[in-house]
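Trainee: kindly generate the corresponding structure for this input.
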Amino acid sequence: MTPRTATVGTLATAMTELLAKAGVANPDVDAELLLGHVLDIGRGEVQAAALTGRPVTDAQAETVTLLAERRAQREPLQHILGRAAFRSLYLAVGPGVFVPRPETEQVVQFAIDALRSVPDPEPIGIDLGTGSGAIALAMATEVPNARIYAAENSVDAFLWARQNFTETAAPNATLVFENLAGAFPELDGAASVVISNPPYVPDAAIPRDPEVRFFDPAAALYGGEDGLDVVRQLSETAARLLRPGGTLILEHGELQGEAIRDILTRDGWRAAATFRDLTQRDRTTTALRA
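Mentor: I've put the predicted structure just below:
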């Protein structure tokens, strides 16, 4: 693809064709977002500009073409833009951190609802393995009376999380560099909610999408032979952190709900239940501390 045109519409058409040939899902959306990024306008404005034949400069055309070619190599759109939307947040992301997914927006709703239902005027929520900080910062900004704590033990991911915590500046959110097993001993028995989106892909599995397979960090993907090694650790850690009746919330793969319920039930958790996402795939398992 080369910049042979000087309007938003013709560029959008050429980019969409390039991305579609590369197997990118929703190539028209990505083309519009890339154009908006270069032109510093929203997606709706890009669509309007395409209809009205708005011209672009040669420099803009060259820049957006280079970005489209990167996307055609299946580099994640969020890495190219340097940002990922998550609920009301627009988070900094890039190499070394797991890109937050739309399905996790529904998972964190369980935590938000649980925190809002707690009679404590300052309930405590904990996000273990926070990655970019998406889950923790969503809880902190949407339940401002809660105290939210987040732990991450990957140096690369922690740097992205620290940037997002700094930019969001939620006064009720605390980030620490710590492993999951030893996180927050000072909060033992005090938390109302513990949530995690742990690595859950079995070691032998190969993610289908190139964006995941080649760009998401392995530490955020793979969870042992059956994908549940970190879930087993989380069961132990969350039992230490939660008060009696507190809620554990885990994101997982669509075929793992039954196995996770079995793990939690054997560990003494009550009312383990699995819920589907908007695509009707099992996505979230919750349980209550006895």
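
Trainee: alpha carbons only for contacts and neighbour counts from here, please
Mentor: Fine.

Trainee: quick one, what contacts residue 91?
Mentor: 83, 84, 85, 132, 134, 164 (Cα atoms under 8 Å, 6 or more residues apart in numbering).

Trainee: and what of residue 147?
Mentor: Contacts of residue 147 (Cα under 8 Å, 6+ apart): 122, 123, 124, 125, 140, 172, 173.

Trainee: the second one touches residue 143, doesn't it?
Mentor: No - contact status for residue 123 versus residue 143: not in contact, 9.3 Å apart, counting by Cα atoms under 8 Å.

Trainee: which residues do those two both contact?
Mentor: The contact lists of residue 123 and residue 143 share residue 115, where a contact means Cα under 8 Å, 6+ apart.

Trainee: which parts of stretch 277-290 are buried?
Mentor: Of all the residues in stretch 277-290, those buried under the rule 16 or more other Cα atoms under 10 Å are 277, 282, 283, 284, 285, 286, 287, 288, 289.

Trainee: can I get the residues you listed in a markdown table including distance to residue 78 and secondary structure?
Mentor: Putting the buried residues of stretch 277-290 into a markdown table (distance: Cα to Cα, whole Å; DSSP: H, G, I helix; E, B strand; the rest coil) gives the following:
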| residue | distance to residue 78 | secondary structure |
| --- | --- | --- |
| 277 | 22 | coil |
| 282 | 25 | strand |
| 283 | 22 | strand |
| 284 | 24 | strand |
| 285 | 27 | strand |
| 286 | 29 | strand |
| 287 | 33 | strand |
| 288 | 35 | strand |
| 289 | 37 | coil |
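
Trainee: among those residues, which one lies nearest to residue 195?
Mentor: Looking at the buried residues of stretch 277-290 and their distance to residue 195, the nearest is residue 286, at 9.1 Å (Cα to Cα).

Trainee: what about that closest one, distance to residue 57?
Mentor: Using Cα to Cα, to the nearest Å, residue 286 is found at 52 Å from residue 57.

Trainee: please give me the structure for this one as well, since I'd like to look at both together:
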Amino acid sequence: MVARAAWALAEAGIEAPRAEAELLAAYVLDVPRGRLALADGFTAAQLDRFHTLLDRRIAREPLQHLTGTAGFRRLELSVGPGVFVPRPETELLAGWGVEQGRRRSHPLVVDLCSGSGAIALSVAQELPGARVVAVERSPAALDWLRRNAADRAAAGDTPIEVVAADVTDPELLAELVGRVDVLLCNPPYVPRSVVVSPDVAGHDPDEAVFGGVDGLAVIRPVIARAAELLRPGGLLGIEHDDTHGTAVPGLLSADGRFEAVEDHPDLTDRPRFATASHRADGQRPAAGTAWQTGSS
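Mentor: Below is the predicted model:
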């Protein structure tokens, strides 16, 4: 049955058909995927359920919506309609944030456009001494974020603080101005003209995917606010579209309050996130000062 399902998924254009067929079967049988070969066969009711889920996946409903969870670093997060499904490439940004946070014993870490809470909750789990603040605007996404935050706190992870706010608000987190050690953001960044996959177009929230005409409509105000929130020497990491490998570092350098600007590739070697350090003096450079970006 798994082999037949894999063939049907491949015919529908699913990129990893065998893996997804196994994950659906394991979900229906309530066993880990690695123990699927040792499981008993489907009951009649389980087989009906498996076929129903398979049909929904062939119709390009996201696998994570069918199973109700998405893996991210060391976490299993609840996801579904109304929240952006976290992607594997974002694990790189989260990992970078964790590494930077380890430089301080009790870092203050802010996650903007938090969605399901993937970045914020990963930081809280891997840096138990951190204070983590997650900001999200969407009421639907906030429901998922709060659910995941409660689940992780119940599991023993350091609780995070959830803030309902718009990251483009120029007064965002006014009480934290000049205090943040690490600020991370996976904003909506796809240019409006880009045609996204059926899995995204039909299911991920539009406001979590598209970032205006050029994909930078949210990134621009986030950079400006990050420059206010970060302490001198504080660090910023922001994910971007793979066409923005020059544009986002350019915006960081042009702001004038950042240094050590770099862009980082994802696992397929495409530009994926930019990082920078807040200038130690907190000031913009004098006019005419040259700024350069590096590449990891």
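
Trainee: please state their TM-score.
Mentor: Once superposed, chain against chain, the TM-score is 0.92 (TM-score structural alignment, normalised by the length of the first structure); 273 aligned residues with a Cα RMSD of 1.0 Å.

Trainee: before we move on, the earlier item: now list the buried members of the contacts of residue 91 of the first structure.
Mentor: Among those, the ones that count as buried (16+ other Cα under 10 Å) are 83, 84, 85, 132, 134, 164.

Trainee: can you find the partner of the second one in the second structure?
Mentor: It stands for residue 84 of the first structure. Under the alignment (TM-score structural alignment), residue 84 of the first structure pairs with residue 70 in the second structure.

Trainee: residue 220 of the first structure now?
Mentor: In the second structure, residue 220 of the first structure lands on residue 208 (TM-score structural alignment).

Trainee: residue contacts, its match?
Mentor: 83, 84, 187, 188.

Trainee: and the third one, what's its match in the first structure?
Mentor: Using TM-score structural alignment as the criterion, residue 187 of the second structure maps onto residue 198 of the first structure.

Trainee: so which residue is smack in the middle of the first structure?
Mentor: The first structure has residue 100 as the residue nearest its centroid, 1.7 Å off, counting by Cα atoms, centre = their mean.

Trainee: what sits against it?
Mentor: 84, 86, 132, 134.

Trainee: from the residues you listed, pick the one nearest residue 160 of the first structure.
Mentor: Closest to residue 160 of the first structure, out of all of the contacts of residue 100 of the first structure and judged by Cα to Cα, is residue 132, at 5.6 Å.

Trainee: how about that closest one, nearest residue that isn't a chain neighbour?
Mentor: Of all residues not flanking residue 132 of the first structure in the chain, residue 161 sits nearest, at 4.4 Å (Cα to Cα, 6 or more residues apart in numbering).

Trainee: measure how buried the one you found is and give me the count.
Mentor: 28 (other Cα atoms under 10 Å).

Trainee: in the stretch 101-250 of the first structure, which spans are strands?
Mentor: 124-128, 147-152, 173-177, 191-196, 242-251 (DSSP state E, counting those that start in this stretch).

Trainee: the first one versus strand 242-251: what angle between them?
Mentor: I take that to be strand 124-128 of the first structure. 40 degrees (axes from the mean of the first three to the mean of the last three Cα atoms, to 10 degrees).

Trainee: tell me which element the residue in the second structure that residue 260 of the first structure lines up against is part of?
Mentor: Superposed on the second structure with TM-score structural alignment, residue 260 of the first structure falls opposite residue 248. Element membership of residue 248 of the second structure, judged by DSSP states H and E, is helix 247-255.

Trainee: centre of the chain versus whatever helix or strand comes next after that helix, how much separation?
Mentor: Downstream of helix 247-255 of the second structure, the first helix or strand assigned by DSSP H and E is strand 258-265. In terms of Cα atoms, centre = their mean, to the nearest Å, the centre of strand 258-265 of the second structure is found 19 Å from the chain centre.

Trainee: ok, now stretch 260-278 of the second structure?
Mentor: On Cα atoms, centre = their mean, the centre of stretch 260-278 of the second structure falls 15 Å from the chain's centre.

Trainee: picking that back up, okay, the strands of the stretch 101-250 of the first structure in CSV with distance to residue 91 of the first structure next?
Mentor: Formatted as CSV, the strands of the stretch 101-250 of the first structure follow (distance: least, Cα to Cα, whole Å):
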stretch, distance to residue 91 of the first structure
strand 124-128, 16
strand 147-152, 16
strand 173-177, 15
strand 191-196, 18
strand 242-251, 20
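
Trainee: of the ones you listed, which is nearest residue 47 of the first structure?
Mentor: Comparing the strands of the stretch 101-250 of the first structure by Cα to Cα, strand 242-251 comes nearest, at 35.2 Å.

Trainee: once aligned to the second structure, how far is that closest one on average?
Mentor: With mean Cα distance after the TM-score superposition for the first structure, strand 242-251 of the first structure departs from the second structure by a mean of 0.5 Å once superposed.

Trainee: so which bit of the second structure is that strand matched to?
Mentor: Against the second structure, strand 242-251 of the first structure falls on residues 230-239 (TM-score structural alignment).

Trainee: can you give me the helices in the second structure?
Mentor: 2-11, 17-29, 44-58, 63-67, 90-101, 118-126, 139-154, 198-201, 206-209, 219-229, 247-255 (DSSP state H).

Trainee: check those for me and report the most buried one.
Mentor: Looking across these with neighbours counted as mean count of other Cα atoms under 10 Å, the highest average goes to helix 118-126: a mean of 26.

Trainee: what's that one packed up against?
Mentor: helix 90-101, strand 108-112, strand 131-136 (3 or more Cα pairs under 8 Å, 6 or more residues apart in numbering; DSSP states H and E).

Trainee: compare those and give me the one nearest residue 261 of the second structure.
Mentor: Ranking these by proximity to residue 261 of the second structure (Cα to Cα) places helix 90-101 first, at 14.1 Å.

Trainee: quick one: the closest one to the first structure mean distance?
Mentor: With mean Cα distance after the TM-score superposition for the first structure, helix 90-101 of the second structure averages 0.7 Å from its match.

Trainee: residues in contact with that helix?
Mentor: 72-73, 107, 109, 119, 122-123, 126-127, 130, 181-184, 186, 235, 237-239, 266, 273.

Trainee: repeat that for stretch 35-49 of the first structure.
Mentor: So stretch 35-49 of the first structure is contacted by 8, 9, 12, 32, 33, 60, 63, 64, 81 (Cα under 8 Å, 6+ apart).
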